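Student: Below is the sequence, then the predicted model.
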Amino acid sequence: MSETPDSVGRSLSWTLLGELSFAAAQWLALIVVAKLGSPEALGRYSLGLAVATPVIILANLHLRPIYVVDTRARWGFADYLGLRAILLPLSLAVTAGVCLIRGWPWEVAAVVVLLGVIRVAGSVSDILYARAQRAQKMDTIGISRAVQGGLWIGLLALGLAVGDEIFALALVAVGLTLHTLLYDRRKAAQVEVPDDPTPGDRSLRPRFDPVRLRGLIWEALPMGLAAGLLGLTGNVPTYVLEDTHGLEAAGFFAAVLSVIQASGVVNVALGNAAIPKLARLSIDDARGFWLLLVKLLGLVVVLNGLGVAIVAVIGDAYLRYAYTPEYAVYLPELVIASITAVVLGLANMLSQTLTALSRFRLQLWLNLAALGCSVGVGLWLIPTRGITGAIETLLVLAGFRLLLYLVANLAVGPRARPRGAQA
C-alpha cells in the first residue's frame, strides 16, 4: 500500500528544513573561505561555482521536475536515471574544457573542476529525489539536504584547517559522493511511486533504451536549455567582473551576493514543494491554482522582505565581522542585493509555475531574452562601475524577468470553467 502524500504545508516544512540548512552551509562556506583565505581565494571559489553550476544545470535537463509533473507517466524512472548517467560525465568534460580555453592557472582550474565534481554528486542526488517528490514525500529530501549542507561546510572547514582549498574541496567531493551513494540511493529505492511505468523495479538501474531516451531528450531539451540559460544568465556579472576587474573583485562580489543566494534557496524550496500541487490544480481547479500561487508569492515577499530589513539593521556588522573589515565598504551594494532578492524571488516563483504547467518551450524563449538582457546590461555597467555595476545588473535583470514571467503566467495560466460547464 502506498503512503499518503504530504500536504503542501508539510512538504514545505520539510523542504524548508533541508534547503535552509543547505543554504546556511553555503553561506558559512563563503565566510570560511574568506576568513581562512583571502578575497582572491573567495574569488576562485565563487568563479568555480559560477562556471561549474550552469554546465551541470544544463546537463540536468531539468529532469527532476519533468518526472514530477509527468502525469501521463510516459517514461519510467530508469529512463531519467539513464539519461542523467550519460550527460553528467560530459558536463565534467565541458567544465574542464572551459578551464583550458580560458587558460586559467592550474590552481583556478583545479578549484573549478572540483566544484564540478561536487555539483555532479548533487545532480545524482537531485534525480534520486524525484521519486520522493513525485510521491509528495519530502521528508527524506529535507533530511538529505540538511546532511549535505553539514558535510559540505564541515569537510571544507576541516580541509582548509589542515591543508589548502584544493584539498578541502577534494574532501567535500568525496564526502558528498559517498552520501549520494550510501544514503540517497537507498532512500530512493524505498519510495513507492504508484504511477511510474516500472513501479516494481526498485533496483534503480538506469535504462539506456535509445528510442525512449530520444523521446525523453526531445521532451526535456527545451526546459533543460531554459534552466541552463537561467544559470548562465545569473552568473554573467561574475564572468564580466572577473574578466575586467580580477579575482579579488569577484571575491568581494561573492560576499555581496550571499544574501541573494540564501534567499534563492528558500525560493526554490517553496517552488519545489508546490510544483506537484500546482500541476494537479491546473488540470481541475483553476481557482485553487491561482489562490495557491498568490499565497506563495505573498510568502516570497514576506520572507525576502525580512531579509531586506535584516540587512538594513546589521548589514555593516555582517560584512565586517562575518567576513573581514575590508568587505564593509560594500554595504550599499549589499542593500541593493537584498532588494534584488525580493524581485528575483517573485520571478523565480512564477518560473516554477510555468514548470508546473509544463510550459517548457516557453521558458526557453523567456530565458534566452533574459540572457540577452544580462549580457547587454553587464557589458554596459560592469567595466566602468565594477562591483556596483554588477549588482545593478542583477537588479535590472530581476525586474526584466519578473515582467516576462508575469505576462507569461497571465497568458497561459489555467482558466476557470464557466458555471454549469461539464466537469
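Tutor: Good, I have the coordinates.
Student: Could you use CA atoms for every contact and neighbour count after this?
Tutor: OK.
Student: so what secondary structure elements neighbour the one helix or strand R385 maps to?
Tutor: Following DSSP states H and E, the helix or strand that holds R385 is helix 360-412. In terms of contacts (3 or more Cα pairs under 8 Å, 6 or more residues apart in numbering; DSSP states H and E), helix 360-412 is packed against helix 210-245, helix 247-284, helix 331-356.
Student: Out of those, flag the one nearest Y129.
Tutor: With Cα to Cα as the measure, helix 247-284 is the member of the helices and strands packed on helix 360-412 nearest Y129 (11.0 Å).
Student: take a look at this one as well, against the first:
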Amino acid sequence: MTGPKKKRTNLYAESLALHEQYRGKIEVHAKVRLKNRRDLSLAYTPGVGAVSRAIAENPDLAWKYTLKANTIAIVSDGSRVLSLGNIGGYAAIPVMEGKAVLFKKLAGIDAFPVCFENYHTEFADDIKNIAPVFGGIALEDIAAPKCFELEEALQGIGIPVMHDDQHGTAVVVLGALLNACRVTGKAFEDLNVVICGAGAAGFAITRMLRHIGYDPGLFPSVNDIIVCDTQGIIHRDREGLYTNKYKFIIAEETNRRRRTGTLADAMDGADACIGVSVPGIVTPAMIRTMADDPIIFAMANPLPEILPKDALLAGAGVVGTARSEYPNQIHYALAFPGIFRGALDVCATRISPEMKLAAAHALAGYVKRPRRERILPRVLNRGVVKTVAGAVREAAIASGCARKLNDIPVEGYPG
C-alpha cells in the first residue's frame, strides 16, 4: 500500500504545482494579426459592422463568420464533481478546464468552462441566454436528478446539448459491451444485465441498453436489466418509488421478473454487471454466482466496485474499469470529443439517438480483433475521434439533425 499511496500523493502535489505554474490550463489566442490600423479596421470597427449587419439579417451566418461553428460551452454547477461531490462552481473550474484541454487536443474544438456557483430554477434560462456564441453545450458534473431535468429543458434550442456523464458513458459502455460479447461468445440480445448505480450514468446506460426513448428498430435490446441503488433492487412494487420520476421509469422498463432483494440477489445468474456506483461494493462471491464468463465493468472512480484481479480470479470473462492503468478503460473521453466534432462539422441542431448509437458502433468497430484485455481503443488514440466523428456526421445527416448550410468553416483535427 505504501508505494501506490506515495505515488498518488506525488501526483497530487505535481498537479497542484502545474496549475500554479500556468494559472490554469487554457487561454485564448487571436487568429488574425493586429499590427496596424488596417488590421484593426478589419478585425474590429468599422469593418466588423458589415459582419454584424449580415448576421442580424440572417442569424445562421454566425456559423460562417464567428467562432460559433467550433466552440463548445462546458457548463457545470459543481454539484457532483468527480468523487468530490457538491464542491461548487469555483472548485469545478479546473475540472472543466481539463475537459476543455481534451476537446482541443483530441478533436480540435475550442471549449470554454462556464461554471455557475448555484443551481437554481432559472438555470436552464441562463444557459439558453448564453447559447448564441456556442455551437454546442456539454453539461458536466451536475447531480441527478437535476441533470435530467436540465438536459430535457435545453433540447430544442437549436444546438446540441449533451450531458456527458450520462450519454458519453452510455455510448462507451455499449461499445465495450458489444465487443465483450464478441470475446465471450454471448449474444447481445440474450444478455441479462445488472446495473449497480441509478444516478446519471446508470439511468442513461439503462435507457440505451433497454431502448427507453430509442427506436426499437435501430438496434437490438438486451434481454433484461436489473438496476440497483442504495436500497437494493429497483422494482415496481418498491415503496416510495413514485416520488422519483426517473427511478419510476426504470422500474417500469426493467426487471421484468420483478426480482427483489440486494445487489447480490440481482447478480445471481446475470451475464454482465455494470458498476457506476461506489468502490468495493461487488465481491468475488457475487461474481461466482453469475453465468459463465461474466462481463464486469467496474467503473467507480477513483476505486472500482471490485479490483480487476479479484474479478478475474472469481471467474470474470472480461473486466473493464474507468482507470487508465488497467486494461479496458471505459471512459466517456472515448465518446464526447468525436460526438461533438461530428455534430459541429454539420452544424447539428441536436444530438439524436441515431448519432449516439453510431458513435457506440464506431467505437466497437475500431477494435478489429477484440480480446479479453482489449475491447476498446485507448482514450488518447487520435484516430478514435476521426472514426467516431465520421459516423456521427453521417447519422446526423440521416436523422435530419444537420443544418443545410454552405461553406461553413470548421477547424478540423489537431496535428
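Tutor: Perfect, thanks for sending it. No experiment lies behind these values; they were computed from the predicted model shown.
Student: quick one: TM-score?
Tutor: Here the superposed chains carry a TM-score of 0.26, computed using TM-score structural alignment, normalised by the length of the second structure; 174 aligned residues with a Cα RMSD of 6.6 Å.
Student: still on that earlier bit, with distance to G116 of the first structure as extra columns, can I get the helices and strands packed on helix 360-412 of the first structure in CSV?
Tutor: Listed next are those as CSV, based on distance: least, Cα to Cα, whole Å:
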stretch, distance to G116 of the first structure
helix 210-245, 14
helix 247-284, 18
helix 331-356, 24
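Student: So for A52 of the first structure, which of the ones you listed sits nearest?
Tutor: Each of these has some distance to A52 of the first structure by Cα to Cα; the shortest is helix 210-245, at 10.0 Å.
Student: What are the boundaries of the strands in the second structure?
Tutor: For the second structure, applying DSSP state E gives strands covering 71-76, 110-115, 136-139, 161-163, 192-196, 224-229, 232-233, 272-275, 295-298, 318-321.
Student: ok and the first one relative to strand 110-115, angle-wise?
Tutor: In other words, strand 71-76 of the second structure. If you take axes from the mean of the first three to the mean of the last three Cα atoms, to 10 degrees, strand 71-76 of the second structure sits at 30 degrees to strand 110-115.
Student: so what does strand 71-76 of the second structure touch, helix or strand wise?
Tutor: Against strand 71-76 of the second structure (3+ Cα pairs under 8 Å, 6+ apart) you get helix 88-107, strand 110-115, strand 136-139.
Student: how does it look with 6 Å?
Tutor: Contact analysis of strand 71-76 of the second structure by 3 or more Cα pairs under 6 Å, 6 or more residues apart in numbering; DSSP states H and E lists strand 110-115, strand 136-139 as its packing neighbours.
Student: what does the last one give?
Tutor: Taking 3+ Cα pairs under 6 Å, 6+ apart as contact, the helices and strands that strand 318-321 of the second structure lies on are strand 295-298.
Student: Would you mind measuring from the nearest residue to I339 of the second structure once chain neighbours are set aside to I137 of the second structure?
Tutor: Leaving aside its sequence neighbours, I339 of the second structure sits nearest to A389 (Cα to Cα, 6 or more residues apart in numbering; 5.7 Å). From A389 of the second structure across to I137 of the second structure, the span is 17 Å (Cα to Cα, to the nearest Å).
Student: same check, this time on A204 of the second structure
Tutor: 18 Å.
Student: With neighbour numbers in mind, choose between those two.
Tutor: Remark: of A204 of the second structure and I137, I137 carries more neighbours, 27 against 23, as counted by other Cα atoms under 10 Å.
Student: Please look at the more buried one and A73 and confirm they touch.
Tutor: Yes - between I137 of the second structure and A73 there is a contact under Cα atoms under 6 Å: 5.0 Å.
Student: how many other residues sit next to the residue nearest to I339 of the second structure?
Tutor: Count around A389 of the second structure with other Cα under 10 Å applied: 28.
Student: before we move on, what about A17 of the second structure?
Tutor: A17 of the second structure, neighbours per other Cα under 10 Å, totals 12.
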